[in-house]
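K.L.:
structure for this input, please:
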Amino acid sequence: ARECRAQAVIGLGGGSSLDIAKLVALLCGHEQRLEDIYGIGLAKGPRLPLIQVPTTAGTGSEVTAVAIVTTPSHEKKGVVSPLLYPDIALLDARLTVGLPAAVSAMTGVDAMVHAIESYTSAHKKNVLSDGLAVQALTLLAANMDRVLAEPGDLQARSNMLLGSMLAGMAFANAPVAAVHALAYPLGGHFHVPHGLSNALVLVPVLNFNRPAAEALYAQLASAVLPGQRFASPREACDGFIDFMTRLVARMPFAQRLSEVGVTESDINQLTDDALKIERLLINNPRPLDRDDIHALYISVL
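P.N.:
Predicted coordinates:
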């Protein structure tokens, strides 16, 4: 980009492509080393003008201030800065029509995780992020099965894309937590797509969080089960977790860590790496220690 004296950057693709576009615009606009800006608020501007065009309904990267990369040491590291927000985010559902079913499913669950973790985040949760998360989850839950059954349904595709964007806006305000912290080492070491790695650990984390998040999960039940009445918050929480469990189970992708190459001998390394992601673990509604993380990985091996 520097050699061709680029005057602007257009990101086109899934979350990884959009994240790279952010970094290209940033590093070309102000010379700095990538390894020096991992973390929060370390990047310097200005950056080149940036337009983001997502072709998956999942990451919401087109509206977030985060760029995630996998380092040579197999760690997932992030650059977090308001400079990474684009000038324009362009959503066109026609660009998602050709996605394989598995990719549509993985990215869709990823977006749902963004909404759920934002709504239950222990830090920065607010009225704005809650509204975005609920609307996102409502759209995603209502259209996920439809896009898999009818891949050419542009209205369903549009709803998924909008839900993904709203979920991205939600977690840009109230950050994600343990699902992502446990998912990142799976991507770093085993090159598991991000949406799939989230899906693999989602249900165990939901069940783990229940003692601390029952009331919040109960509130989300109306987003995924509209019109259904519950006798108590406990019953509503049951309904929400059961809905998410069933949804993940019927998706056309791997359901166990062993299916993506993880063995029991890998669990300690995954656990150690997840523990390092404190910036996400602190957002979880229920604190986790090493034994908790280890047990969560084992439960889906």
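
K.L.:
make it CA atoms for all contacts and neighbour counts henceforth
P.N.:
Will do.

K.L.:
can you name the element that comes right after the lengthiest helix in the chain?
P.N.:
Taking DSSP state H as the criterion, the chain has its longest helix at helix 194-224. Elements were assigned by DSSP states H and E; along the chain past helix 194-224, the next helix or strand is helix 233-249.

K.L.:
helix 194-224 and that next one, what's the angle between them?
P.N.:
Here the directions of helix 233-249 and helix 194-224 differ by 140 degrees (axes from the mean of the first three to the mean of the last three Cα atoms, to 10 degrees).

K.L.:
report all helices and strands that helix 233-249 contacts.
P.N.:
helix 194-224 (3 or more Cα pairs under 8 Å, 6 or more residues apart in numbering; DSSP states H and E).

K.L.:
structure for this one too, so we can compare:
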Amino acid sequence: MTGIEFYTNGHIVSEADSMRQKLGILAKQYSATSAIIITDAGISELGYVNIAQQALQEADVSVVVFDNVVADPPIEIVESAIGLARDNQCDLIIGLGGGSSIDTAKIVALYPNDFQSVNDILDRDISGFKKLPLFAIPTTAGTGAESTFVSVITAKNGSKKAIYTPKILPDVAILDATLTLKLPRHITAATALDAMVHCIEAYTSRTKKNPISDALALKGLQMLWNNFEKVLNQGDDIDARADMLLGSTLAGIAFVNASVAAVHGLSYPLSINFHIPHGHANALVMCGVFTFNLSEATPLYAELARAVMPTQTAGMTDLDAATSFISQLKMFLENSGLKYRLSELNITKNDIPALADIVINTYARLIATNPKDMTLEEVTAIYEEIA
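P.N.:
Take a look at the predicted model:
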């Protein structure tokens, strides 16, 4: 077996109402005196920021709030958050919200180091940087950002840029399922399918698949799969919400150590060019990519199928089990209420050649980790299937 290097959070708390009950305690464990909460306006409106502020203030930690994060945060937004943290000499950075808020917080946690602009560190070795204590509190069960060491932001030219280093791994992940109870159905569905893709791509990664990530991906997928329809149809089921949130975190740990692949490669242009939310974009292309991969990945998809559909796949050949697995994913998407044709999202067949070209020329690294290589024509065909 090849060598393995594996990274994960030092401390994970998975408990309902844990933000209210334990955030202040954890902050004092890190000797915090001044915290910045990085979030978006929607999370502020839900009252979650007030809960976090109160918990910190009761622990004698002063608090400032930056709630201007937007999806796929541009560098300018990140730098504004850094400015607020610097001005208040914050010694604890908290990302509260979806992946964009947590990804922003990861970069803000580097602010004591010598750089004037985030642009200065995009292609720089920052392994020697100091990082302030970083807490991640997700409000969706999908991105896994609370357990990953990658931050994806938008450069000034509109392209997605990633800072990818264990240096930015959150120290503490607080998984409080009460924060996901108010999620609308479409966000619940999109983020859950995103997390499932993380598990599946980690388990089938051509380059970094390993026994630790396999175990986490398998368990994460089981938790997500078994609770998906519950959270869509009974959104107030706190136990199902808690399982989805933990499953998403397990998925995040798995994929950041094993890598994602072509589903992400095909989804990124949809998000960047047409502003399709990341989880929804992954859900759109996942079945086409998985079907394309069958000639190389059938045994692995069959293993996943038997783990999540043991009764339905009993006695099936690997190919039948793998095909049934992909069919069920397609049913999840179609029954979720999400749009699942490009034409429903104002993407025409005329747009497809440019999208395929971006995949091949910009996201080749994600094709390299896919179980099977893809040509420009094959990427085009996958898009055309869902046109």
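
K.L.:
sorry, back to before: against which helices or strands is the longest helix of structure 1 packed?
P.N.:
Using 3+ Cα pairs under 8 Å, 6+ apart, helix 194-224 of structure 1 is in contact with helix 101-119, helix 127-149, helix 178-190, helix 233-249, helix 290-299.

K.L.:
let's go with 10 Å and repeat that
P.N.:
Applying 3 or more Cα pairs under 10 Å, 6 or more residues apart in numbering; DSSP states H and E, we find helix 194-224 of structure 1 packed against helix 15-29, helix 101-119, helix 127-149, helix 178-190, helix 233-249, helix 290-299.

K.L.:
give the buried residues for that helix.
P.N.:
The neighbour-count check on helix 194-224 of structure 1 (16 or more other Cα atoms under 10 Å) flags 194-206, 208-210, 213-224 as buried.

K.L.:
mean distance, it to its aligned residues in structure 2?
P.N.:
With mean Cα distance after the TM-score superposition for structure 1, helix 194-224 of structure 1 departs from structure 2 by a mean of 0.7 Å once superposed.

K.L.:
structure 2: matching residues for that helix?
P.N.:
Mapped onto structure 2 using TM-score structural alignment, helix 194-224 of structure 1 covers residues 278-308.

K.L.:
quick check, central residue of structure 2?
P.N.:
Geometric centre of structure 2, nearest residue: Thr143, 1.9 Å, by Cα atoms, centre = their mean.

K.L.:
surely that one touches Leu246?
P.N.:
No: checked against Cα atoms under 10 Å, the pair Thr143 of structure 2 and Leu246 is beyond contact range at 11.6 Å.

K.L.:
anything in contact with each of these two?
P.N.:
Gly252 (Cα atoms under 10 Å, 6 or more residues apart in numbering).

K.L.:
and Asp291 of structure 1, what's its match in structure 2?
P.N.:
By TM-score structural alignment, Asp291 of structure 1 lines up with Glu377 in structure 2.

K.L.:
what is the neighbour count of its match?
P.N.:
12 (other Cα atoms under 10 Å).

K.L.:
roughly how far apart are it and Tyr383 of structure 2?
P.N.:
Counting by Cα to Cα, to the nearest Å, the gap from Glu377 of structure 2 to Tyr383 of structure 2 is 10 Å.

K.L.:
could you tell me which residues touch both of these two?
P.N.:
Residues touching both Glu377 of structure 2 and Tyr383 (Cα under 10 Å, 6+ apart) are 353, 356.

K.L.:
can you classify Asp123 of structure 2 by secondary structure?
P.N.:
coil (DSSP: H, G, I helix; E, B strand; the rest coil).
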